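[1] Please work out how this folds:
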Amino acid sequence: MAQAITLAADAPTLSAANTGFMLICSALVMLMTPGLAFFYGGMVRVKSTLNMLMMSFISLGIVTILWVLYGFSVAFGDDKGSLVGWNSDWVGLSDIGLTELWDGYTIPVFVFLVFQLMFAVLTPALISGALADRVKFTAWALFVALWVTVVYFPVAHWVWGSGGWAFELGVIDFAGGTAVHINAGAAALGVILVIGKRIGFKKDPMRPHSLPLVMLGAGLLWFGWFGFNAGSWLGNDDGVGALMFVNTQVATGAAVVGWLAYEKIRHGAFTTLGAASGAVSGLVAITPAGGAVSPLGAIAIGIIAGVLCAMAVGLKYKLGYDDSLDVVGVHLVGGIIGSLLVGFFATGKGQSDVAGLFYGGGLDQFWKQCAGVFGVLAYSFVASAVLALLIHKTMGMRVSEDEEVAGIDQAEHAETAYDFSGAGGGAARTPASSPAVPAESKKVDA
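    Below is the predicted model:
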């Protein structure tokens, strides 16, 4: 009887504090998708602004529905062969009790699933930045649906699901270095190698049309990332989430400094685009590592990521692949850096007692990190390229050459981001739909 009383006392009970905290974190992670939309939207030319916003926003719709129908079950259901999960009771989320707790934690299943939903929404949206200016919206929507089904849901199970091969191997990924950033970056590389370059790549100027919009997006991402990272511990009872919160800020600030220092030495100027991109590279790199390293380790990871990601974004010009908004250079490279550096900087005093090389732990954890990194990278790259090829060969992924040159916003959404018709300093423009406007005059490269 005494033993039964002890076991009952030790069983987790619903914590209103942790539940409220996780709901706030879920909202913060949701905000990251609109933040990403602004970040990407400011980086493209005027004629592609709305399309970039929509490529992120459609993920909020499609992935949410699929997560309810089967995504949560595939990602976090009972393990099937270390590759996928499945729990028929979770299909449609119809058999989950209001106060049913996530196993081993003090938050309801509903809270855990909505927090993880926001990760699932954000990840395919990250890919969209590599495809700016040239992808049909219907093809992109279909790709998102197929990609989360074939790639994201299974990979989330590998990394975070009980029984997933990376989880069981002991790969440390606190909040998504492999499952989110390497996954999205490798997918982006696979897709752009299939669909090809933008018209005018390396010839025409393709500068960001609104750097203030880029900075606003970066700020929203930075803000939301605190929920993304600190919330991934699923509670506040032992201080690990607080460590992750601190390391998120520290590494991001260090990455901004690292990127700008490299940029000044290499190109002679400190740019706002570099500051924004540096911040994102630091956020990406600390995501897998922040619960395992000290703030000093976070500084090192941030500076390394800032410098190496700044170097990596130039590879597209040398190697000839058109990664429009540097998804490969920032998310793939940043995710690899942060994931592998866990094997060197883990202190053994954070989320677990696993120590890295610099803290007397040898290279055991580093090799585990390598397995996780390159396993996810290879699968996502190949599967994403195959999905893109199937869509490209059937319905076609790219808009026509005329539509790409004239502007994908008008072609795909029948709108433009900015209405200059009422602006002073000149005659109002004739609406593009007017038959009085010659066809060639509509093709103004913004």
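[2] contacts, neighbours, all on C-alpha from now
    Will do.
[3] In stretch 144-151, which residues are buried?
    Val144, Ala145, Trp147, Val148, Thr149, Val151 (16 or more other C-alpha atoms under 10 Å).
[4] end-to-end on that stretch?
    Across stretch 144-151, the terminal residues are separated by 10 Å (C-alpha to C-alpha, to the nearest Å).
[5] Columns secondary structure on top of the buried residues of stretch 144-151, output as JSON lines?
    Compiled in JSON lines, the buried residues of stretch 144-151 are given as follows (DSSP: H, G, I helix; E, B strand; the rest coil):
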{"residue": "Val144", "secondary structure": "helix"}
{"residue": "Ala145", "secondary structure": "helix"}
{"residue": "Trp147", "secondary structure": "helix"}
{"residue": "Val148", "secondary structure": "helix"}
{"residue": "Thr149", "secondary structure": "helix"}
{"residue": "Val151", "secondary structure": "helix"}
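[6] I'd like the structure of this one too, to check against the first:
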Amino acid sequence: MAPAITLAAEAPKLSAANTGFMLICSALVLIMTPGLAFFYGGMVRVKSTLNMLMMSFISMGIVTILWVLYGFSVAFGTDKGSLVGWTSDFVGFSGIGKMELWDGYTIPIYVFAVFQLMFAIITPALISGALADRVKFTAWSLFIALWATVVYFPVAHWVWGTGGWAFDLGVIDFAGGTAVHINAGAAALGVILVIGKRVGFKKDPMRPHSLPLVMLGCGLLWFGWFGFNAGSWLGNDDGVGALMFVNTQIATAAAMLAWLAYEKIRHGAFTTLGAASGAVAGLVAITPSGGAVSPLGAIAVGAIAGVLCAMAVGLKYRFNYDDSLDVVGVHLVGGVIGSLLIGFFASGGGQSDVKGLFYGGGLDQFWKQCAGVFAVLGYSLVASAILAFLIDKTIGMRVTEDEEIAGIDQAEHAETAYDFSGAGGGAARTAVPTPVADAQTKKVDA
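    This next block holds a predicted model:
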């Protein structure tokens, strides 16, 4: 009998289907940043609307350039000590061939790089919601550049880069529970502890000025999140991306309903702001866990996140920190919940054979998740607070009290979101004369 011949594994080949799918997912993730801008922009007062929009939009400019220059290399280059990466060919995208495939996958490096760029863009934008009404635009822009460099790029390597310590430990984070949401939420807490509260916090009414804008932003986030989550498998040859897509919808629905139910019991009403916030809480929680849990598990993850995040948004009043738009309560808490629940609900039938406690896997995965969660939380919190402190002591982080009271839009952008100066004026000037109007006119003339 002739000896058996062992064939070497075939090198991956470019998949037009996966490449097209990932380009679409990249565009979906990008649209989440304008969606976030609308979501946050509707939640602030009129006088801060444009500033809130710009705090998200500027991230698209700054982070894109940094990502090309060195960010992609730090996050996904060859591992250096399990903390950062570096590949000189990735610097400036100078050594990347247009048909060169990403490591072991069927998509070009360019496609993977641009997909991950969209994650890098939205993560610092998430922080901005905690800082509404009071941060100089120049200081915020500098903070984005420094924070992306010192915090986001290294943490992305820890979690997703080959050789990163969390990756090697086996921490599961399908699409960004730690690297995106815990990272941004902890950073938000660190910065607001440094810069302090808004003028009138807990005294003046600070209600959302446009709930329709909030709902529009939520809808764009929900829509784009399918690319954010399902795209993170970098293809769908084995059905895991499809599972993540389905679980994203399920968990979001469950969280919205759970938040509304809690709100009705606690406050007596179903609010539109609660519906939008609950949906975002579900999206956050399923982001790390959706590839590891079953659809029934996704319902549990979403429902738990909806209730706990609804409870958490009130912590700022108890502990007296001014998280303007509940970034800590939704993104930090939601990210922690979604990441830790993997240790209980991982079914072993999704992205890996890892099973959580409720599926007979014990607590091994739970402890791994704890390591990833609290390492990222602690590092981001401390590093972000230090960066904010240094900026505050050099160029200053906050606008003046007078500028904050008058409105940061006018102070920082020389614009206002809405022009009310002509509202009703045209109608008044062209109104048909009436006896009452004629009498008033004659009285004034006299």
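[7] Just put the buried residues of stretch 144-151 of the first structure in a markdown table and tack on distance to Met54 of the first structure.
    Compiled in a markdown table, these are given as follows (distance: C-alpha to C-alpha, whole Å):
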| residue | distance to Met54 of the first structure |
| --- | --- |
| Val144 | 13 |
| Ala145 | 15 |
| Trp147 | 17 |
| Val148 | 17 |
| Thr149 | 20 |
| Val151 | 22 |
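[8] Could you point out which of the residues you listed is nearest to Phe201 of the first structure?
    Val144 (25.0 Å; C-alpha to C-alpha).
[9] dump the residue contacts of the nearest residue to that closest one once chain neighbours are set aside.
    Take Val144 of the first structure and drop its neighbours on the chain: the residue closest to it by C-alpha to C-alpha, 6 or more residues apart in numbering is Pro124, 6.2 Å away. The contact partners of Pro124 of the first structure, by C-alpha atoms under 8 Å, 6 or more residues apart in numbering, come to Ser59, Val144, Trp147, Val148, Ala184.
[10] which helices and strands does the longest helix along the first structure pack with?
    Determined from DSSP state H, the single longest helix within the first structure is helix 364-394. Using 3 or more C-alpha pairs under 8 Å, 6 or more residues apart in numbering; DSSP states H and E, the elements in contact with helix 364-394 of the first structure are helix 137-147, helix 165-169, helix 183-195, helix 333-345.
[11] which one of those helices lies closest to Lys202 of the first structure?
    helix 183-195 (15.3 Å).
[12] Check how far the closest one sits from its aligned residues in the second structure, on average.
    After superposition onto the second structure, the mean distance of helix 183-195 of the first structure to its aligned counterpart is 0.1 Å, using mean C-alpha distance after the TM-score superposition for the first structure.
[13] what about the next helix-or-strand element following that helix, how far off from the second structure?
    Proceeding N to C from helix 183-195 of the first structure, the next assigned helix or strand is helix 211-230, under DSSP states H and E. Once fitted to the second structure, helix 211-230 of the first structure is off its aligned match by 0.1 Å on average (mean C-alpha distance after the TM-score superposition for the first structure).
[14] Strands along the stretch 51-200 of the second structure, start to end?
    79-80, 84-85 (DSSP state E, counting those that start in this stretch).
[15] in the superposed pair, what's the mean gap between the last one and the first structure?
    Same thing as strand 84-85 of the second structure. Mean for strand 84-85 of the second structure is 0.3 Å (mean C-alpha distance after the TM-score superposition for the first structure).
[16] coming back round to it: using TSV, please lay out the helices and strands packed on helix 364-394 of the first structure together with distance to Leu216 of the first structure.
    Shown next, in TSV, are these (distance: least, C-alpha to C-alpha, whole Å):
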stretch	distance to Leu216 of the first structure
helix 137-147	25
helix 165-169	35
helix 183-195	22
helix 333-345	21
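[17] Which one of the ones you listed lies nearest to Ala254 of the first structure?
    Nearest of these (C-alpha to C-alpha): helix 333-345, 13.4 Å.
[18] what angle do that closest one and helix 183-195 make?
    140 degrees (axes from the mean of the first three to the mean of the last three C-alpha atoms, to 10 degrees).
[19] re earlier: farthest pair within the contacts of Pro124 of the first structure?
    Ser59 and Ala184 (13.5 Å).
[20] In terms of neighbours, single out the busier of the two.
    Comparing Ser59 of the first structure with Ala184 by other C-alpha atoms under 10 Å, the one with more neighbours is Ala184, at 33 against 23.
[21] what does Glu401 of the second structure align to in the first structure?
    For Glu401 of the second structure, the aligned position in the first structure is Glu401, judged by TM-score structural alignment.
[22] coming back round to it: quick one: buried residues of the next helix or strand after the longest helix of the first structure?
    Downstream of helix 364-394 of the first structure, the next assigned helix or strand under DSSP H and E is helix 401-406. By neighbour count on 16+ other C-alpha under 10 Å, the buried set for helix 401-406 of the first structure is Glu403, Glu404, Val405, Ala406.
[23] and which of those residues is nearest Gly77 of the first structure?
    Glu404 (42.5 Å).
[24] unless I'm mixing things up, that closest one is touching Asp133, no?
    Yes. Counting by C-alpha atoms under 8 Å, Glu404 of the first structure touches Asp133, with 6.5 Å between them.
[25] who's in contact with Asp364 of the second structure?
    Asp364 of the second structure sits in contact with Gly343, Gly356, where contact means C-alpha under 8 Å, 6+ apart.
[26] actually Val284 of the second structure, sorry about that
    Gly177, His181, Val330, His331, Gly334, Gly335, Gly338.
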